[in-house]
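S.K.: Based on what follows, work out the 3D shape:
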Amino acid sequence: MPEHPAYPVGLRLTGRRTVVLGAGQVAQRRLPALLAAGADVLLISPSATPSVEAMAERGELRWERRRYAAGDLVDAWYALIATSDPEANAAASEEGERERVWCVRADDAEAASALTPATGRGAGVSVAVLSAELHDRDPRHTAAVRDAIVEGLRDGSVVARQYRSRTPGVALVGGGPGDPELITVRGRRLLAEADVVIADRLGPRDLLDELPPHVEVIDAAKIPYGRFMAQEAINNALIEHAKAGKAVVRLKGGDPFVFGRGMEEAQALAAAGISCTVVPGISSTISVPSAAGIPVTHRGVAHEFTVVSGHVAPDDERSLVDWKALAALRGTLVVLMGVDKIDRIAATLVDHGKPADTPVALVQEGTTATQRRVDATLATVADVVRTEQVKPPAVIVIGPVVRVGPDTLP
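M.R.: Now for the predicted structure:
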């Protein structure tokens, strides 16, 4: 008989009996997808890996602690045969053939009636890759093809036009600390699908160059009027473009809800009746110190870290920060937007009892090619900022973790 390629098909297993024989590494890898498909899973195996056992303990599947027995595949729709007993695998495969149950064999693909493709998800589709040659299967090749397609769909480098109408709306996307590779997969995909992008100056600017020519890019920093009116103008621009039927991305630095006015924009959109999706981003509060080799927590050094905004000085009546309480903490203090106020911040902390020799690190342009780190103490930081000409954006880290590094002895 000539060999023919496998016929690809998607099985709908919701609520349907699925038998898994064996609970080792193969089952551990395959079970999550079966459970996600809603399959009614019966696991038959005398033992299981800890991860598979945890699935049974959570009630995600039924587990019978025994070996395969004739009749186990009766009334099943699908079976995964993955025991360490070749004779049991062959017997189960023969039963599946008699009962007309699609069976996957982990030990012998050529003896199976079904094959498991290399699968992945991206951009709202499932990707399944099968080898065209059964006798010359190369799982690593099919997995690599799968990964390339899924990664392209996720990061927007593979873009396929959607023919169904999209629902207009706005996505508030956290772009991360600056390195374009640190945006989330979902954020990058939404950027690739956008009609309009309203971008912050602190967002990952390099990603804007990758957008198709038809995408309108609006620089939020150049929207006119004062600070308050600028935010109102941004809100109005989001609403205007969304009401025009456009898919709008508001690209922000860091995370939309960490000193990013993201909730103000979400509230404005809700008041206008416009759907809003929030995509969290990697906050500079932890990523920038990490990129500079500073752990915000470290065993035996700091058990907590606190993040505050320094855009308002401690002696300003508008300040909502309890600087006296912060000075009493023994952990790490991370200050954003505080470069031009660091002299008063440092003096206030010392006045409230923080030791003047407390280490301070300023990380400018964190995670980007121009990143630099400047170290000081609370007593010297004001002078160091002036002499070293530290400029925003910079993340300020205060506490003993500043002196912790890869070469520090435990």
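
S.K.: C-alpha from now on. contacts and neighbour counts both.
M.R.: Will do.

S.K.: My read is that Thr306 contacts Leu329, right?
M.R.: No - using Cα atoms under 8 Å, Thr306 makes no contact with Leu329, being 9.1 Å away.

S.K.: can you map out the helices along this structure?
M.R.: With DSSP state H as the criterion, the chain has helices at 25-36, 50-57, 86-99, 139-155, 185-193, 227-243, 262-271, 284-291, 323-328, 342-351, 381-388.

S.K.: Out of those, flag the one nearest Pro406.
M.R.: Closest to Pro406 of the helices of the chain, according to Cα to Cα: helix 284-291, at 11.8 Å.

S.K.: Report the buried residues of that closest one.
M.R.: 284-289, 291 (16 or more other Cα atoms under 10 Å).

S.K.: and it, how far from the chain's centre?
M.R.: Relative to its chain's centre, helix 284-291 lies at 16 Å (Cα atoms, centre = their mean, to the nearest Å).

S.K.: next one: stretch 179-189
M.R.: Counting by Cα atoms, centre = their mean, stretch 179-189 comes out at 8 Å from the chain centroid.

S.K.: Quick one: residues in contact with that stretch.
M.R.: If you take Cα atoms under 8 Å, 6 or more residues apart in numbering as the criterion, stretch 179-189 is touched by 123, 153-156, 173-176, 204-207, 279-282, 367-368.

S.K.: The residues you listed in strands, which ones?
M.R.: Among the contacts of stretch 179-189, DSSP state E puts 173-174, 279 in strands.

S.K.: one more to put side by side:
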Amino acid sequence: MPEDAPASEDVGTVYLVGSGPGDPGLLTVRAREVIDDADVVLHDKLPGPEILDSIPAGKCEDVGKRAGGEWTPQEYTNRRLVELAEQGKTVVRLKGGDPFVFGRGGEEAEHLAANEVPFEVVPGVTSAIGGVGVAGIPVTHRDHASSVSFVTGHEDPTKDESAVDWEALAATGGTLVVLMGVGKLPEYSQALLDAGMAPETPLALVERATWPDMRVATGTLGTAEATRDDAGIEPPAVTVIGEVAASHDRLRAFLANERVSTVDADDGDVDTGDAEGAE
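M.R.: Model prediction:
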């Protein structure tokens, strides 16, 4: 019997919900249903301001970033999910993107199962695909990329025990999508260059994908850090490395998305191209 097993059979259900990249229009019908029916919604900052504003404040619990720049420990979130379910509550754990793509949803699912708490996974549109797609960047393309790799940018590529094989990734010839990789951009871009990836390989940074203030900056692997700094790109942002990243510059004048702005990395100005309604 698990250490903190439920005291009764009247255990609530936990929903591990992906909210998509941030635009409420990309929230799935199922996600909207369970959010509306929930007693409590445990969320972080990534679901996007419009989605969070649509949830009554009285049933929201922020388990993301705290005052002083500290993050809620994962162990606390795990315990809180079980605690609320044991009280018979219907609980939504709301995450940005998809809960099983660098969202620690797998850890939470295992913790719930270990404590005999029923749960349901509600997939979301991951920013690794949908977030860059709205910027006109396909992660695969018949002429440019037959494979795609998703990597977390939180890990330091110079550490001895790195779980990311940057040399192998550089050799795939496919698209590389790095999530949460703004801060470590200089390190992993250099690691890819050291592994033999060409400096002229196209690169794009998509900041706050689908949010009202979404921005896109483009450059090359060799100019990665300068592209980030000149454009002032900040988290949350997705990095796309590979030939498909050049698609944004070719397509941006015809993107009808109202929320796609392109940053000129040379002077920080926003270039909306000819896209109707672009900010």
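
S.K.: tm score of chain vs chain?
M.R.: A TM-score of 0.81 describes the superposed chains when it is computed by TM-score structural alignment, normalised by the length of the second structure; 242 aligned residues with a Cα RMSD of 2.2 Å.

S.K.: ok so, going back, include neighbour count when you put the ones in strands among the contacts of stretch 179-189 of the first structure into JSON lines, please.
M.R.: Shown next, in JSON lines, are those (neighbours: other Cα atoms under 10 Å):
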{"residue": "Val173", "neighbour count": "29"}
{"residue": "Gly174", "neighbour count": "30"}
{"residue": "Val279", "neighbour count": "20"}
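
S.K.: from the residues you listed, which is closest to Ala88 of the first structure?
M.R.: Distances from Ala88 of the first structure to those, taken by Cα to Cα, are shortest for Val279, at 48.2 Å.

S.K.: which residues touch that closest one?
M.R.: Applying Cα under 8 Å, 6+ apart, the residues contacting Val279 of the first structure are 171-174, 186-187, 256.

S.K.: Just flag the most distant two among these.
M.R.: Pairwise over the contacts of Val279 of the first structure, using Cα to Cα, the maximum falls at Arg186 and Pro256, 14.2 Å.

S.K.: With neighbour numbers in mind, choose between the two.
M.R.: When Arg186 of the first structure and Pro256 are compared for neighbours, Pro256 comes out ahead with 26 against 18, by other Cα atoms under 10 Å.

S.K.: ok, that one touching Pro280?
M.R.: Yes - between Pro256 of the first structure and Pro280 there is a contact under Cα under 8 Å: 6.6 Å.

S.K.: thinking again about what came up before, which single one of the contacts of Val279 of the first structure is nearest to Val104 of the first structure?
M.R.: Arg186 (32.5 Å).

S.K.: Could you check how far the residue nearest the centre of the first structure is from Arg261 of the first structure?
M.R.: What sits nearest the mean C-alpha location of the first structure, by Cα atoms, centre = their mean, is Thr184, with 4.9 Å. Using Cα to Cα, to the nearest Å, Thr184 of the first structure is found at 19 Å from Arg261 of the first structure.

S.K.: Also Pro32 of the first structure?
M.R.: Using Cα to Cα, which is the criterion applied here, Pro32 of the first structure is 38 Å from Arg261 of the first structure.

S.K.: Let me see the ranges of the strands in the stretch 301-410 of the first structure.
M.R.: Listed in chain order, the strands of the stretch 301-410 of the first structure (DSSP state E, counting those that start in this stretch) span 305-309, 332-336, 359-364, 372-377, 394-398.

S.K.: Serialize those strands to CSV and add fields for distance to Ala266 of the first structure and mean neighbour count.
M.R.: Listed next are those as CSV, based on distance: least, Cα to Cα, whole Å; neighbours: other Cα atoms under 10 Å:
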stretch, distance to Ala266 of the first structure, mean neighbour count
strand 305-309, 21, 17
strand 332-336, 22, 23
strand 359-364, 30, 24
strand 372-377, 34, 17
strand 394-398, 26, 25
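
S.K.: which position in the second structure aligns with the residue nearest to the centre of the first structure?
M.R.: Matched by TM-score structural alignment, Thr184 of the first structure corresponds to Thr28 in the second structure.

S.K.: counterpart of Gly103 of the second structure in the first structure?
M.R.: Using TM-score structural alignment, Gly103 of the second structure pairs with Gly260 in the first structure.

S.K.: Any idea how many residues pack against its match?
M.R.: Gly260 of the first structure, neighbours per other Cα under 10 Å, totals 15.

S.K.: rewinding a little: and which of the ones in strands among the contacts of stretch 179-189 of the first structure is nearest Ile398 of the first structure?
M.R.: Gly174 (25.1 Å).

S.K.: wait, isn't the closest one in contact with Val258?
M.R.: No - taking Cα under 8 Å as the definition, Gly174 of the first structure is not a contact partner of Val258, at 9.6 Å.

S.K.: dump the residue contacts of Arg93 of the second structure.
M.R.: Contacts of Arg93 of the second structure by Cα under 8 Å, 6+ apart are 14-17, 41-43, 81.

S.K.: Aligned to it, what sits in the first structure?
M.R.: That one, Arg93 of the second structure, aligns with Arg250 by TM-score structural alignment.

S.K.: ok, its match to Ile239 of the first structure distance?
M.R.: Taken as Cα to Cα, the span from Arg250 of the first structure to Ile239 of the first structure is 11 Å.

S.K.: Repeat that for Arg205 of the first structure.
M.R.: Arg205 of the first structure is 23 Å from Ile239 of the first structure, by Cα to Cα.

S.K.: Neighbour count for these two, which is higher?
M.R.: Set Arg205 of the first structure next to Ile239 and count neighbours by other Cα under 10 Å: Ile239 wins out with 23 against 17.

S.K.: ok, the counterpart of that one in the second structure - contacts?
M.R.: Aligned by TM-score structural alignment, Ile239 of the first structure pairs with Val82 of the second structure. Residues near Val82 of the second structure by Cα under 8 Å, 6+ apart: 112, 115, 117.

S.K.: Ser261 of the second structure: which of these is nearest?
M.R.: For those, the nearest to Ser261 of the second structure is Leu112 (40.8 Å; Cα to Cα).

S.K.: What's the closest one aligned with over in the first structure?
M.R.: Aligned partner of Leu112 of the second structure by TM-score structural alignment: Leu269.
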